[in-house]
Structure formats: structure tokens, C-alpha cells
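Asks: pasted the sequence and its predicted model underneath.
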Amino acid sequence: MRKPALYSRSARAAPAPAPAGDGAAAARPAPSQVGQVSRRSRWRAGLAAAAVNPRLMWAALALLGALLLASVWQLSAHGPRALTQKDIDAAVLRTLTTQNLPSRAARAAEKIRPAVVRVVSYVKNKKGEDVEHGVGTGVVITDKGVILTNLHVVQAAQTIKLVFADGSESGANIAGVQAQHDLAVLQALVIPDDFHAATLRTTADLAPGDEVVAVGFPFGIGPSTSAGVISGLGRAFKSPEGEQEINNLIQFDAAANPGNSGGPLVTMDGEVVGIVTGILNPTSHRTFVGIGFAVPIESAAGAAGLPPF
């Protein structure tokens, strides 16, 4: 069953104001209650992560097995004994130190990868044969086969081929362009049965230092993942080949190279905040030196006619 595009309005939560007057102290939870709430939050977060990531699920099962064995041993050796919070904390610590859990970047890449598409453009040679013209990246944004990529990836292409995460292929047509942001909207001609659309997230709460991941096909190799941080916002960039300056870009330092163009820039939650569009290199080499740029997803989604956040 195909899945619809999802939108996230994730934002940093502001702390709730404390009640005024003498009632503030009475409303404040007791230390034991704070500890219980904190422990419940940790368990809920762990269970949510386990549901998304198989490796975390197996780690959770191993932890539950260890707790069960401990209970049985205590029962057989010393009679009935309730597990204490100290027992649980020790078991959790033992699991964390013995299990190789995935990083936040790995989890983000795993979440976005089903929506990442390899985009290959072709032109005709003098014999009328299709010749590969360029390779880039795209990201699925709706379950109807709408894909975002960079205009320079497909510009002048006579034929476009898409390769989806499951290995299936499809031709594509250009359904729209937004030249001022170097964006193209592609429509897949064949949609796989198990089609995944990315979750898009507003950039309103992004700040320099926020961690991000870029997934794509640098030099045609991939899907490849790189991680870094947001370096700045509201940047301007003009590629050496381009005549038009692109404004209001996200600057990031996750490694990107030719072939990453059109790919998603995502948060640690795996939500798309931008479309990778260019890299800055003061030399004539088209390689990454630490500065990449992405079009904010609000502009990119607007190119596809999607409503604003």
C-alpha cells in the first residue's frame, strides 16, 4: 500500500511558566515523582525508537530477557523478590555497554532512505542512442509519484530514468520547474507498490549547530550518507556554471559532491528540511571543502504546488 506524504511541524518546545504566588511551590512535583516521570519518559522513548529500528528492538528484547532471567533466579534462590529501580538501571546499563546501538545519524538515514531516488538523465548521441548525461538524486514527496530534484540534474535531458530504493525503475517526465531555486518536479511514470514518501519539516526552528544528514549519490555512488551540522541560514550562492544567484539557502557542512544534487537534507528525526543544490569550492575542482547549500523545503515544496507549513 502506498503511503501519503507526511508533514511535521516539529519545533523546540518552550518551557511552561510556573504558577504565580505561593501556589507555585505546592504545584511543584516531589523529587520522587520527577524521577518516576523521567524514568517513564526514558522507557517510552526507548520503546518508540525500538519500534522504528530493528537493532534497537532486538536490544530491547535482550534486556527484557535478562530481566526475566534475573527474576527467575531471585525467585528460585531467595524466594519472591520484587525488582527494584536499581535492578532495572543496572540491566539497562549492562545492555547499553554490551550492545552496539546505531547512531542518531544512522537512524535518520535509515528513515529517509526509502524515499531517496537515483536520477539519471540521458541525451541522444549522433547515432541516436541514449547516452548518460548526468546522475543526481531525488526525494519522493507524495505517494502519487511526485519527486523533487535540482533543475541542473535534468536540464537538457531527453530521457530521465528513476531508480527507487527497492531497485525498481521508471521513466519520468518534468512536471514543473522553479528556475530561481534550481528546482525541478518530476512525475514518475511507474509507481512501485511499496512506495515511500518523505516527511517534510518546516525550517522555522532551524539554528546553526543543528545536526543534519545528507543522503544521495555522490559521483554516482550510493545511496551514500554523510552527517554534519547547519552552518548558517539565509545564504546566497552562485555556481560557477550558473548565471543566476540563489538566495535564502541553508548552509551545511555534511559532505556533498556532484551527484548529491537534488537529494534531501534531513534532521536527526529523518525529516526533510532542504534539497541539496550546490557546493562552494574556491578552486576549479568540483569537490567538497566543507560548505554546501540546500534550498529550504518551503521553497522546494512550493515548486510542487504543496501547501505551505
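Replies: Alright, I've got the coordinates.
Asks: alpha carbons only for contacts and neighbour counts from here, please
Replies: OK.
Asks: now do the SS call for the residue nearest the centre of the chain.
Replies: Among the residues of the chain, the one closest to the centroid is Gly270, at 2.7 Å (CA atoms, centre = their mean). For Gly270, the secondary structure call by DSSP: H, G, I helix; E, B strand; the rest coil comes out as coil.
Asks: quick one: contacts for the spatially closest residue to Thr287 that is not a sequence neighbour?
Replies: In space, and not counting its chain neighbours, Thr287 is closest to Asn257: 5.7 Å by CA to CA, 6 or more residues apart in numbering. Taking CA atoms under 8 Å, 6 or more residues apart in numbering, we find Asn257 in contact with 218-219, 279, 286-288.
Asks: of those residues, which is the most crowded?
Replies: Of all those, Ile279 has the most neighbours under the rule other CA atoms under 10 Å, reaching 27 neighbours.
Asks: tell me where this structure has helices.
Replies: 23-27, 31-52, 54-78, 85-98, 104-112, 151-154, 297-303 (DSSP state H).
Asks: show me what the longest strand belonging to the chain is packed against.
Replies: Taking DSSP state E as the criterion, the chain has its longest strand at strand 224-237. Helices and strands touching strand 224-237, by 3 or more CA pairs under 8 Å, 6 or more residues apart in numbering; DSSP states H and E, are strand 211-216, strand 246-252.
Asks: dump the ones you listed to CSV, plus distance to Phe195 and mean neighbour count.
Replies: Below are the helices and strands packed on strand 224-237 laid out as CSV (distance: least, CA to CA, whole Å; neighbours: other CA atoms under 10 Å):
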stretch, distance to Phe195, mean neighbour count
strand 211-216, 18, 28
strand 246-252, 28, 23
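Asks: one more to weigh against that first structure:
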Amino acid sequence: MRRPAMYSRSPRTPNASDDGSPAPAVVDPAVAEAQAAPPARQGWQPGRRSFALLSLALCAALAAGGAAWWQRGNARQLTQKDIDAAVLRTLQTNTLPSPAAKAADIVRPSVVRVVGYGPEKATPEARTQKRGRNMAKGKSPEAPADDGPPGQVERGVGTGVVIVDKGVILTNLHVVAGSETIKVTFADGLEAPAVITGVQPENDLAVLQAQKIPDDLIPAVMRSTADLRPGDQVAAVGFPFGIGPSVSAGVVSGLKRSFRSPEGKQELGNLIQFDAAANPGNSGGPLVNMDGEVLGIVTAILNPTQQRTFIGIGFAVPIENAASAAGSPPF
């Protein structure tokens, strides 16, 4: 429908002026204002820009989420072959500690150095130990001892193992027998006097009580020998010739062995035979499995000569016998 023209409210609308000239056209104010308005600016207005930015952000978020979903959906699952390859690569590129090293690390905090002081003995074993200690210190083999109490010398140097955190220590009887003074040195370097609280001569065992102990003393874990077999791996930890703590590794080479001392004074039975190196000073120290658990107390080495050094066979008292000497059978 054709829209009628809009006019002003003038009382009359002459077609011409009084002087006969044509009358000027009268324009509606709304039309005039529209015609006089400047042309619209090209480009986005503020409201339109905000809407466009919001739309763009929404599209980007949807695209990112879709990509993540696609990656999750298409990620390759690890197979056993991948895991085996990763483990093999780790083993090839990293040096792992040996089983004996791990076992020694476990038991070392429980191992102590034991020294008995008293009048100097004249036995072949005492002379051998003295020469070994002097050579380890860079001295002449026959140099006199100078680190004991006044008027006393080192009569026996051996090893002990803590089995109770109150300072109860197992060692060999021959290490401390006849000593007037006993000194133990713990893993943290603390030195303390000790006294004998129990003996088991038939197994060459002695129980010591340290008069002073470290704040964080760790006792060793004892393990039954019921399932021990020849060929099982073992390690001996101790102070051969006073040097240590030292570690040697080998295997159990026999069970229920007997040993007679070179002087023929005593025969020990039901011993664990092993081939981990042991020398004078290892006596009283722990024989452990690869979990660092104590299987026995090193007590003797077999050597038919007068050298009293290791030639391949050592003996240990099973821990069942050793613990009973302390009055606390563990199994």
C-alpha cells in the first residue's frame, strides 16, 4: 500500500506565494532529520565486537577440547613389550649395587669393633693379629701397641653385632677371654666400655653389654637357618686385622660341619661352612644373607699352617645357637 505523504499542520497550503511565485515545498521534520544525518559508520559497533570475540573464543575452546578428545581416543596403550624394553634400557644405562653391597649396607649400622685389653699374650694367634694390626697402621710388624689403657695391650681384636637396641652385643669368646678391659666402637664412631654378661664356651660365644650407646642404635635382624642351603649367597662383615668395617662375599659351602682348634683344645659342631674371605679380626662378626639378615657368627677359619690366614674355608655358629647364648632364642 502506498504510504501517503506527511505534511505540516499549517492552516492552509497555498500552491503559490502571494506574489505569484511557486510556494516552497514543505518537508516533514522527521524526513529532514533523516536526510541531514551523517552516513552510518562502516565497521563493527562495540556490541557486535564483543559478540564476535566471544564467538571466536568459544570456537577455539571447542577445537581444543576436540583435539584432546581425539588424542585420548587415539593414544597407544603400553604393552608388556614396551615395559620390558624400558626396564632393559634402565639396566643398561644404570649401574645397580651388587647384592652383597646392599646386604652390607643393611647390617653395617649394627656391626661394632671389639677390642680386648690386658697383658700381652704370647700365643701364635696373638702374634699374628699384632703383626697384621701394625702393618695395617703402617708400623713395623713387631712394634709395640700404644693405643691401649696404661699397662695394657690389645689382646684381641674382633667384631660384634648388636642384637638388642639397649646395647646387647654378640661376639666370640676367644676375642674377649682374659681381657681386663673391653672397648666397643659403634658404626657412628662412638667408643664405649663393655662388660661380659654371658658366655657359651661350647660355641665360643660371649654376650657383651655396652655401657654407653648411640641414640639411634639399630639392632640386626636375625634369620633362621632352617632353610639354608649350600650355594646360598652370604657376606661376612667385620674388622679383619682391625681394618674395617670390611665386606667379603661368597656362598654357603656346607652345613653341620665340625671344627677343632689348632691347639686341639676345643671342638665346635653344627657349623655353617662358607667361602667368603675371613681373617683374624672377623671373629664375632655377622654372616648375613643378601637381605642383610644375620645367619650366624663368624668364629673360625680352617688353615693347617701356622699363618692363621684365610685359605678358602670359614665357619660360623648358626644364629639359633648364638641367640640362645643371649637368653633369647629368636625362633
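Replies: Yep, that arrived. Owing to the predicted nature of the structure, the values given are computational and were not obtained by experimental measurement.
Asks: re earlier: pick the most deeply packed of the helices of the first structure.
Replies: Per residue and on average, the most neighbours among those fall to helix 151-154, with a mean of 24 (mean count of other CA atoms under 10 Å).
Asks: now the strands for the second structure?
Replies: Secondary structure of the second structure (DSSP E): strands at 111-118, 153-164, 168-172, 181-185, 191-200, 205-210, 233-238, 246-260, 267-274, 286-288, 294-301, 314-318.
Asks: closest to Ala325 of the second structure out of those?
Replies: Ala325 of the second structure sits nearest to strand 191-200 of all these, at 5.8 Å, using CA to CA.
Asks: that closest one vs the first structure, mean deviation?
Replies: Superposed on the first structure, strand 191-200 of the second structure shows a mean distance of 0.5 Å to its aligned residues (mean CA distance after the TM-score superposition for the first structure).
Asks: which residue numbers in the first structure go with that strand?
Replies: Mapped onto the first structure using TM-score structural alignment, strand 191-200 of the second structure covers residues 169-178.
Asks: quick one: contacts of the matching stretch?
Replies: Contact partners of stretch 169-178 of the first structure, identified using CA under 8 Å, 6+ apart, comprise 151, 159-163, 183-191, 303-304.
Asks: before we move on, back to that, which of the contacts of Asn257 of the first structure sits closest to Ala105 of the first structure?
Replies: Taking CA to CA as the measure, Pro218 is the one of the contacts of Asn257 of the first structure closest to Ala105 of the first structure, at 17.9 Å.
Asks: corresponding residue for the closest one in the second structure?
Replies: By TM-score structural alignment, Pro218 of the first structure lines up with Pro240 in the second structure.
Asks: what's the burial count for the closest residue to its match other than its chain neighbours?
Replies: Nearest residue to Pro240 of the second structure in three dimensions, chain neighbours excluded: Gly281, at 4.0 Å (CA to CA, 6+ apart). Close neighbours of Gly281 of the second structure, defined as other CA under 10 Å, add up to 27.
Asks: quick one: the equivalent of Leu271 of the second structure over in the first structure from Arg113 of the first structure, how far?
Replies: Per TM-score structural alignment, the equivalent position to Leu271 of the second structure in the first structure is Leu249. From Leu249 of the first structure over to Arg113 of the first structure the distance is 23 Å, taken as CA to CA, to the nearest Å.
Asks: just Val154 of the first structure next, same as before
Replies: Val154 of the first structure sits 21 Å away from Arg113 of the first structure, going by CA to CA.
Asks: equivalent analysis for Ala66 of the first structure, please.
Replies: 33 Å.
Asks: please apply the same query to Pro264 of the first structure.
Replies: The value you get for Pro264 of the first structure to Arg113 of the first structure, if CA to CA is used, is 10 Å.
Asks: neighbour count winner among the two?
Replies: More neighbours surround Pro264 than the other of Pro264 of the first structure and Arg113, with 35 against 22 (other CA under 10 Å).
Asks: can you tell me the closest non-neighbouring residue to the more buried one?
Replies: Nearest residue to Pro264 of the first structure, sequence neighbours excluded (CA to CA, 6+ apart): Ile275, at 4.9 Å.
Asks: give the aligned equivalent of the one you found in the second structure.
Replies: By TM-score structural alignment, Ile275 of the first structure lines up with Ile297.
Asks: same question, Asp205 of the first structure
Replies: For Asp205 of the first structure, the aligned residue in the second structure is Asp227 (criterion: TM-score structural alignment).
Asks: on average, how far is the longest strand of the first structure from the matching bit in the second structure?
Replies: Taken against the second structure, strand 224-237 of the first structure registers an average deviation of 0.7 Å after superposition, with mean CA distance after the TM-score superposition for the first structure.
Asks: quick one: buried residues of that strand?
Replies: Under the neighbour-count criterion of 16 or more other CA atoms under 10 Å, strand 224-237 of the first structure has 225-233, 237 buried.
Asks: let me have those in a markdown table, adding distance to Gly23 of the first structure as columns.
Replies: What follows is the buried residues of strand 224-237 of the first structure, written out as a markdown table (distance: CA to CA, whole Å):
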| residue | distance to Gly23 of the first structure |
| --- | --- |
| Thr225 | 51 |
| Ser226 | 50 |
| Ala227 | 47 |
| Gly228 | 45 |
| Val229 | 43 |
| Ile230 | 42 |
| Ser231 | 44 |
| Gly232 | 43 |
| Leu233 | 43 |
| Phe237 | 55 |
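Asks: no more questions from me, cheers.
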